[in-house]
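Colleague: Give me a 3D structure for the following:
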Amino acid sequence: MQLNIYSDRNYLPEGMEPVIILYPFWKEFIPSEKYPWSRAYGKYIEISNSLFKMTSLEEADIVVMPTNWRLIRGDSWRSKVNKEAENLSIEFANKVANSGKEIVVFFAGDCCAEEIPVKNATVFRMAVYRSKKGQKDIIMPSFTEDFVEEYLGGEISLRQKSDKPVVGFCGLAVPDSWEKKLKTVLFHGAMLTKSLELGVSPYKGQILRSQALKILAESPSLVNTNFIIKGETVFLNTQDIEQRQKARAEYVKNMVESDYILCCRGSANYSIRLYEILSCGRIPIFIDTDCVLPEESIIDWKKYCVWIDEKEIPHIAEKVAEFHSNLSNQEFLNLQHECRNLWNNRLSAEGFYTNFHDHFSKK
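Modeller: Modelled structure (predicted):
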């Protein structure tokens, strides 16, 4: 099904890029393939003309806000809202308010659970808190490059089932400390100053990961561990391309050499790692922190993940071992393929946009 979409470059704030859905129509904004995440959109761009047609406002099925709200709000609780860009975007929303068309706003990044000052918009967010989800909030995946194509020669690397599951993790995990408590106080102070909800500390994910990894490491009778724990996010914090590539290779190797990968929220209430795990054909151990995942009405997420409620972290090793023991050898192999297919068909950029019309045809 092809959707008619409308947007207007006159309302794209100067110096900002448009949302991904518009890349094929404003081609000068297509990002370089210099970094891995920029390669996540290539297949979508190739098939985009069969999915969307840029039309006039009168002919459009939906209207797309040209700017990702992340660029307006900023990507950190420390960020200040770009008021000029916000005012321009609200002006665009007001322009189409009386058209009777559905206006769509994309909001990625670490502040994406916050409210936006655009009335009656359908907001595609990376994350919300389930307990606070609005009726017009739709959760979308975080797009990642195709791990199988980029790193594994185009062929999924299957693991054979062993007696004990191998749990992997490569990344940032920092235990709770007085420093983290002080930073959390500063965070709450900043939220109050901006008249925003206090929210959940952006350091919660680091602490929960550390707790879960410690429990798993102390459970050798139940699981084998394959952990590379870092005190900082090397991949994102360095401008050294060679160092980025080395860090990425280490990350992928850890994933490929594990059966299950621990997956927990970061600064926001979602995990990019979840989609990377599925892309690689591995099974996530997903820690639920009042999360909403994409396509929940269609996807039985507990089929694809070892599902751990935040309160169940003390029992994480037992739950992983139980999940693993309940799979036959063939079921374990099949699940790796199913995780990969789920990402490919629904959670990759091309999969997500191929099914984008579902969110509107049902209304």
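Colleague: C-alpha from now on. contacts and neighbour counts both.
Modeller: Noted.
Colleague: isn't there a helix covering Trp307?
Modeller: No. Applying DSSP: H, G, I helix; E, B strand; the rest coil, one finds Trp307 to be strand, outside a helix.
Colleague: give the contact list for it.
Modeller: 285-288 (CA atoms under 8 Å, 6 or more residues apart in numbering).
Colleague: Which of those fall in strands?
Modeller: Among those, DSSP state E puts 285-288 in strands.
Colleague: where exactly do the strands run in the protein?
Modeller: Going by DSSP E, the chain shows strands at 3-6, 52-54, 62-64, 102-107, 122-125, 137-139, 166-172, 224-230, 260-263, 283-288, 306-309.
Colleague: From the contact counts, what lies against the third one?
Modeller: For strand 62-64, the packing partners by 3 or more CA pairs under 8 Å, 6 or more residues apart in numbering; DSSP states H and E come out as strand 3-6, strand 102-107.
Colleague: neighbouring contacts of that strand?
Modeller: 3-7, 57, 96, 101-105.
Colleague: Just confirm Pro165 contacts Ser221, I think it does.
Modeller: No. Judged on CA atoms under 8 Å, Pro165 makes no contact with Ser221 at a distance of 10.5 Å.
Colleague: Could you also give me the structure for this next sequence, so I can compare it with the first?
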Amino acid sequence: MIKVFTDTSFITPEYRSIIFPLLFDLCYIPNLGLLEKYILVDSIEASDIVIVPVDIGFFLKNNKTHWLKEFITNGNQANKKVWIYTAGDFGITLNEDVFTFRFGGFGSKVDGKTFILPCFISNPYAQLDIEFKPITKIKLPKIGFVGHASGSFIKWGKEYLAYLKQNLKRIIKFIYTDYQAFYPSSYKRYQFLSALEKSELIETNFIFRDKYRAGVKSELEKKQTSAVFFENIATNPYVFCLRGVGNFSVRFYETLAMGRIPLVIDTDFKLPLDSLINWKNHCVMANKDNFMETLIDFHTTISDADFEQMQYNNRKLWSTYLNRDTYFSIIHDHFKKTE
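Modeller: Next up, the predicted model:
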């Protein structure tokens, strides 16, 4: 069992949305499995791990940097491992002796003390009220996509203006995030998807949206568009997955959760638990120059039986590694081994 110290004054409804993800399962909706692996203690001295209780962006945005630095320093001086959580599309890198948990980042830049969080999602099949079944292999690779993708130059311009605005806010310290180069994700998606549609060796099933989540506002509309989104994944063995504003894809995890096969464009991303998971066994990884050839070659060479087994494996991977409780169980075992 790992003994955890944190500042419990942050364990309130006010901070629920920005709490360190593990603390959600220990304090808000107690998870019995994780409570067998982690226990909260009352002092740094009694702990194994010291956790900054909420997203570190909160401290930077609210002139509480001194509190954050002091909390980390106290953990370091007591020779404890300090965990921090940085939320959002970009995340924040601290030049401190800490273990960082974040959703995205660049594989060539993050260090060995950075842990990539999966995007924690609920079982999509529960929303469709159907059960998982693998799709039988057919002659051509069939790939699906529903989402924000536009080839309009006006859209590209809007994304560039949003990028400039983001950087200006970062420069004047209105927000605190790591810098990322301009990447017009919806425009890039459109280019990749359009190329796939033109191939006679690939069957496509795409629905293009001009806005994120089709711009819907009401709960009923959100439910309807979500159903279309998940039905598309359910009916296509391959799903196109490209990073969004941040260098990660929520769709990637939704595809795995539904037991389908992501076609992933490598943007120097880093995936969770990559020392334990051979990700090449669970998705088709390609670069921007050979993504069509890679998909066609993969589909041509995989056997009918392995094609279906890969779908079973992906569904199992999500349930055994990529839920919040299973993920932090694995993190527990990793840190116990390093004691």
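Colleague: Quantify their similarity with the TM-score.
Modeller: The TM-score (TM-score structural alignment, normalised by the length of the second structure) is 0.89; 330 aligned residues with a CA RMSD of 2.4 Å.
Colleague: Tell me which two in the contacts of strand 62-64 of the first structure are the farthest apart.
Modeller: Leu3 and Val96 (17.5 Å; CA to CA).
Colleague: Let me have the helices and strands packed on strand 62-64 of the first structure in JSON lines, extended by distance to Glu150 of the first structure and mean neighbour count.
Modeller: Below are those laid out as JSON lines (distance: least, CA to CA, whole Å; neighbours: other CA atoms under 10 Å):
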{"stretch": "strand 3-6", "distance to Glu150 of the first structure": "30", "mean neighbour count": "20"}
{"stretch": "strand 102-107", "distance to Glu150 of the first structure": "27", "mean neighbour count": "22"}
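Colleague: Mind putting these into JSON lines with distance to Ile207 of the first structure?
Modeller: Listed next are those as JSON lines, based on distance: least, CA to CA, whole Å:
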{"stretch": "strand 3-6", "distance to Ile207 of the first structure": "42"}
{"stretch": "strand 102-107", "distance to Ile207 of the first structure": "25"}
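Colleague: And the helices in the first structure?
Modeller: Using DSSP state H, the helices of the first structure run over residues 42-51, 69-73, 83-96, 147-151, 178-193, 204-217, 234-237, 241-256, 272-280, 301-304, 316-325, 329-342, 349-354, 358-361.
Colleague: Need the winner for burial among these.
Modeller: helix 272-280 (a mean of 24; mean count of other CA atoms under 10 Å).
Colleague: other SSEs contacting that helix?
Modeller: Using 3+ CA pairs under 8 Å, 6+ apart: helix 272-280 of the first structure touches helix 147-151, helix 241-256, strand 260-263, strand 283-288, helix 329-342.
Colleague: TSV please, covering the ones you listed and showing distance to Gln206 of the first structure.
Modeller: Below are these laid out as TSV (distance: least, CA to CA, whole Å):
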stretch	distance to Gln206 of the first structure
helix 147-151	24
helix 241-256	17
strand 260-263	11
strand 283-288	12
helix 329-342	25
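Colleague: Quick check: the aligned residue for Ser218 of the second structure in the first structure?
Modeller: Aligning on TM-score structural alignment places Ser218 of the second structure opposite Asp240 in the first structure.
Colleague: To what extent is its match buried, counted in neighbours?
Modeller: Per other CA atoms under 10 Å, the neighbour tally for Asp240 of the first structure reads 10.
Colleague: Aligned to Asp306 of the second structure, what sits in the first structure?
Modeller: Match for Asp306 of the second structure (TM-score structural alignment): Glu331.
Colleague: Likewise for Lys80 of the second structure?
Modeller: Using TM-score structural alignment, Lys80 of the second structure lines up with Lys101 in the first structure.
Colleague: how close does its match sit to Val63 of the first structure?
Modeller: Plainly put, Lys101 of the first structure is 7 Å away from Val63 of the first structure if you go by CA to CA, to the nearest Å.
Colleague: okay, these two: which has more neighbours?
Modeller: Ranked by neighbour count (other CA under 10 Å), Lys101 of the first structure and Val63 place Val63 first, with 24 against 16.
Colleague: if I line the two up, what does the more buried one land on in the second structure?
Modeller: Per TM-score structural alignment, Val63 of the first structure is aligned with Val50.
Colleague: One more: Glu322 of the first structure?
Modeller: With TM-score structural alignment as the criterion, Glu322 of the first structure matches Asp297.
Colleague: In this structure Ser329 of the second structure contacts Glu36, no?
Modeller: No. Applying CA under 8 Å as the test, Ser329 of the second structure and Glu36 come out as separate, 9.6 Å apart.
Colleague: To Gln211 of the first structure, which of the helices and strands packed on strand 62-64 of the first structure lies closest?
Modeller: Nearest to Gln211 of the first structure, of these and by CA to CA, is strand 102-107 at 29.9 Å.
Colleague: Now find how far off-centre that closest one is within its chain.
Modeller: Distance of strand 102-107 of the first structure from its chain centroid, counting by CA atoms, centre = their mean, to the nearest Å, is 17 Å.
Colleague: Mean per-residue distance, that strand versus the second structure.
Modeller: Once the two models are superposed, strand 102-107 of the first structure sits on average 0.9 Å from its counterpart in the second structure (mean CA distance after the TM-score superposition for the first structure).
Colleague: which helices and strands does that strand pack with?
Modeller: strand 62-64, helix 69-73, strand 122-125.
Colleague: I'd like those as CSV, with distance to Glu86 of the first structure appended.
Modeller: Formatted as CSV, those follow (distance: least, CA to CA, whole Å):
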stretch, distance to Glu86 of the first structure
strand 62-64, 15
helix 69-73, 6
strand 122-125, 15
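Colleague: mind checking which of the ones you listed is nearest Glu17 of the first structure?
Modeller: Across these, closest to Glu17 of the first structure is helix 69-73 (CA to CA), at 8.5 Å.
Colleague: quick one, what contacts the nearest residue to Asn205 of the second structure once chain neighbours are set aside?
Modeller: Leaving aside its sequence neighbours, Asn205 of the second structure sits nearest to Gly144 (CA to CA, 6 or more residues apart in numbering; 4.6 Å). By CA under 8 Å, 6+ apart, the contact list for Gly144 of the second structure reads 204-206, 232-233, 235-240.
Colleague: Now for those residues, which sits with the most neighbours around it?
Modeller: Going by other CA under 10 Å, Val239 tops these with 30 neighbours.
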